[in-house]
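Asker: Here is a sequence together with a model predicted from it:
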Amino acid sequence: MTTNTLFTANNLDTWLAHLEQLHPNAIELGLGRITTVGERLNLIELDATVITVAGTNGKGTTCAFLEQILVDAGYKVGVYSSPHIHRYNERLRINFKELSDQRHCDAFAMIEETRKDVSLSYFEYATLGCLYLLQQEKCDFILLEVGLGGRLDATNMVESDLSVVTTIGIDHIDWLGSDREKIGFEKAGVFRANKPAICGDLDVPDSVIEHANNISAQLKLVNKDYRYERIEQDQWRWIGQKTLSPIKQTLMPIQNAATALAVIESLDLDINAQRLIDSIEQASLAGRLQPMTGYPCDVYIDVAHNPQSAEYLASQLQRIKTTKGESCKVHAVVGMLSDKDMTATLSAINHKISDYRFVSLDCYRGASADLLFEAYQKSENNSHNVVKFLNVESAFEDAIKDADTSDIVIVFGSFHTVSDILKK
């Protein structure tokens, strides 16, 4: 069957269903297939300043900080990120705005016509489609969030002008390796010879530095070429070639804000210091300790799904608890994917949780509540009251019913878990 008979002009859902069936593997790293099609569409070198952002955690928030700064400074900025939480269109933003279903359908039609006999994964197809649209939009800056790893990720097909590695933790071990040195090497694969590279990890693996040196990348490291420090409980300062202070702490990580500021400094853009501070304080991103309104108690959702992100979430929950008093309880609704390190993730946050509601995720790689509970039993400080639920909605309703007005309900563990709350 041909593209014309398979798809209507406006039916994005039908296109997406088709993409899921095109390739036998949901995840298949490698640049051969996508580069073949990318070259046919002239997508290797984009007509914009391209910033590629890799890292275990913090990619999305670093891009959000950069997006806010650059848009506020008057630039046209395109952002490609993944996965989406609620709608596919979230994967591409132009100055904060999503593009229409029709634009994405048109891009898919072009990719389908161009790829010919090349088999593409869902992510490769999505990446090509969004790159095609970004090229059409004639942006000043393009921010590319790496999907998985870096060296062999589809986004690494594009020649970037500046590369970032936010943090390096243990995740996706089946594809990236089981230790930080191996994972660091994979993520440093986004670096480019003789071009700026920023690493915001507080304990950077040797492999990252060695790779940067081998290709003569212009590497800048936190606590060496720039740094940040708290000056009060809710304020901090950034110190590079210039100092920015005071900056109000928001719900997104200071570490990633500092990395974004290091990027801006490396770009040598003439942006007023107060404007930089204002942009950092205004930046936000869906699903990152996102407050939900309309409930009798405080409710937050967060996509934390590995030990490093769970540790940060725990620290932020403690910050919030200190403003609410000792009687504040934290009721957690958790759903995770089965290939995540569930035991280590829960160990990182157990000490801040009062009780758990584990849920089964009905999606590819979704863990059952029973499997999640088995992982919890192996975790540290596992003396909570735990109830298992078949879905996120029923667990969330039960948590809200059980919570006092001074309590916190936190929903976390996966983009799928957060998405189910946003659909309510």
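Answerer: Sure thing, it's come through.
Asker: contacts, neighbours, all on C-alpha from now
Answerer: Will do.
Asker: Would you agree Ala310 falls within a helix?
Answerer: Yes - assessed with DSSP: H, G, I helix; E, B strand; the rest coil, Ala310 lies in a helix.
Asker: Pull the number of nearby residues for it.
Answerer: When neighbours are defined as other CA atoms under 10 Å, Ala310 has 23 of them.
Asker: Below is an additional structure, to be compared with the one above:
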Amino acid sequence: MILLEKFLNSKPLYYDVIDLSRMPKAYEYIKPHIKLGKVIHLVGTNGKGSTGRILSSLLLSKGVSVGHYTSPHILKFNERIWINGRDIDDERLEQAHKRVFSLLPENVANSLSYFEYTTLLALAAFERCDYIVLEAGLGGEFDATNVVEKDLSIIVPIGKDHQQFLGDSLEEIAATKLRSIDKKALLSPNQPEIVLEVAKHIATEKGYEIYLTQEILNSNERDEIYKNLATNGWADYLKDNALTAVAAMKLLGFDDFGTLPERVELRGRFEKIATNVILDVGHNELAASAIVKALKGKKVVLVYNTLEDKDAKTILSILSPVIKRVEIIPIQTQRQMAIDRLKSIVEELNIPYCDFKSINEEEEFLVFGSFYTAEAFLKMI
């Protein structure tokens, strides 16, 4: 058997066309041999990681064992698999790889994509957990994580992203994501009206129940949660994600929702990594709007780069009221936007720009654009 790191490095991270039959067939080999706890599935465009980590922390505070699967990672693969408050260690990761590899025919293991194999790896690592918080990748109905039977689906805000796989309109994207629901679903606040309409239609069609966060929690409970979070420096979107996590605890049968964490132990979610530097892995229009709201009019230097399939012009237009200038940082991926194209977009928007060199203590900085941007920045500093 090839060691995990070498095995994963042999797999491409992205595909232009995805074989939708591959993951369900592979899971059939694994399913009889791995007993899973209750699964909470997170689907949507923005907020899966932070909502999942807050929920996982709440569950852990109630004395149950919990695993959280998130993606992608920033610096180390182990960040993707969190068990009872810690990233998985190398030894346990290798044990999970050995287990999965032994259960799959070699040709099947070799055929799986990076994300597909990683999902099976996480399920093997989570076998002893009472609860599994499972974050979808870019999709819903056809996502690798959707092979598992879910006890609860959480739908975080849905917006336009990954249109080449999910559909051109918000209605199409919402339908693709919402068809992943098995039994019941909790919708977070701030959903576009069309998402609510699609959710009600598919719920009737498939026979599942839908709940709204703002209806699960009464006004006193919402006020108490916001009061608890008033001093921890969270952006408003993280507070909304905390509301969703608490509502999920109630749907899971916990009358006392547990202890909210003082901060989200997850890199790059409006994270203050220095007195004058905020790191956020957001990469689309929804995330840009949330950042503008969170900055509350403060002007920042934007350390930025992005991928070729992102609408950089719209994203930067949204951010422009809070940008003093853009500093472009190089990132390491074949999917990056051509630098000349990115510079022409910034010029068209009349935003001053230069290459990123270093942080100075005289100005406030926001690092934003993608996980690759966050990784490049952290490695440079």
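Answerer: Great, that's in hand. Here the structure is a predicted model, which is why all the values come from computation and not from measurement.
Asker: List the TM-score for the superposed pair.
Answerer: Put the two chains on top of each other and the TM-score (TM-score structural alignment, normalised by the length of the second structure) is 0.89; 370 aligned residues with a CA RMSD of 2.4 Å.
Asker: Leu4 of the second structure is in contact with Glu94, isn't it?
Answerer: Yes - here Leu4 of the second structure reaches Glu94: they are 6.4 Å apart, a contact under CA atoms under 8 Å.
Asker: and the aligned residue in the first structure for Ile278 of the second structure, how many neighbours?
Answerer: Under the alignment (TM-score structural alignment), Ile278 of the second structure pairs with Tyr300 of the first structure. Other residues near Tyr300 of the first structure come to 20 when the count uses other CA under 10 Å.
Asker: Is it correct that Tyr300 of the first structure is in contact with Val409?
Answerer: Yes - the pair Tyr300 of the first structure / Val409 is scored as a contact, 6.4 Å apart, by CA under 8 Å.
Asker: Show me where the stretch 251-400 of the first structure has its strands.
Answerer: Along the stretch 251-400 of the first structure, the stretches classed as strands by DSSP state E, counting those that start in this stretch are 290-292, 298-302, 330-334, 355-359, 385-389.
Asker: residues of the shortest one that come out buried?
Answerer: Applying a neighbour-count criterion of 16 or more other CA atoms under 10 Å, one finds Gln290 buried in strand 290-292 of the first structure.
Asker: Could you do stretch 167-174 of the second structure as well?
Answerer: Those buried within stretch 167-174 of the second structure under the rule 16+ other CA under 10 Å are Gly167, Leu170, Glu171, Glu172, Ile173, Ala174.
Asker: for stretch 93-109 of the first structure, same thing?
Answerer: 93-96, 98-99, 101, 103-109.
Asker: Report the contact partners of Asp179 of the first structure.
Answerer: Asp179 of the first structure makes contact with Ile170, according to CA atoms under 8 Å, 6 or more residues apart in numbering.
Asker: how close does the nearest residue to Gly52 of the second structure once chain neighbours are set aside get to Ile225 of the second structure?
Answerer: Spatially, and ignoring its direct neighbours in sequence, Gly52 of the second structure is nearest to Val133 (6.3 Å; CA to CA, 6 or more residues apart in numbering). Taking CA to CA, to the nearest Å as the measure, Val133 of the second structure falls 21 Å from Ile225 of the second structure.
Asker: One more: Gly233 of the second structure?
Answerer: 14 Å.
Asker: May I have the residues that are in contact with whatever residue of the second structure lines up with Ile173 of the first structure?
Answerer: Counting by TM-score structural alignment, Ile173 of the first structure corresponds to Gln163 in the second structure. Going by CA under 8 Å, 6+ apart, Gln163 of the second structure touches Ser169, Ile173.
Asker: Please report how far Gln163 of the second structure lies from Gly44 of the second structure.
Answerer: For Gln163 of the second structure, the distance to Gly44 of the second structure - CA to CA - is 13 Å.
Asker: try Ile54 of the second structure
Answerer: Ile54 of the second structure is 16 Å from Gly44 of the second structure, by CA to CA.
Asker: cool, and Ala376 of the second structure?
Answerer: For Ala376 of the second structure relative to Gly44 of the second structure (CA to CA), the value is 26 Å.
Asker: tally of neighbours for the residue nearest to Gly52 of the second structure?
Answerer: Other residues close to Val133 of the second structure by other CA under 10 Å number 29.
Asker: contacting residues around the alignment partner in the first structure of Leu152 of the second structure?
Answerer: Under the alignment (TM-score structural alignment), Leu152 of the second structure pairs with Leu162 of the first structure. Taking CA under 8 Å, 6+ apart as the criterion, Leu162 of the first structure is in contact with Val50, Ile51, Thr52, Phe191, Arg192, Lys195, Pro196, Ala197, Val263.
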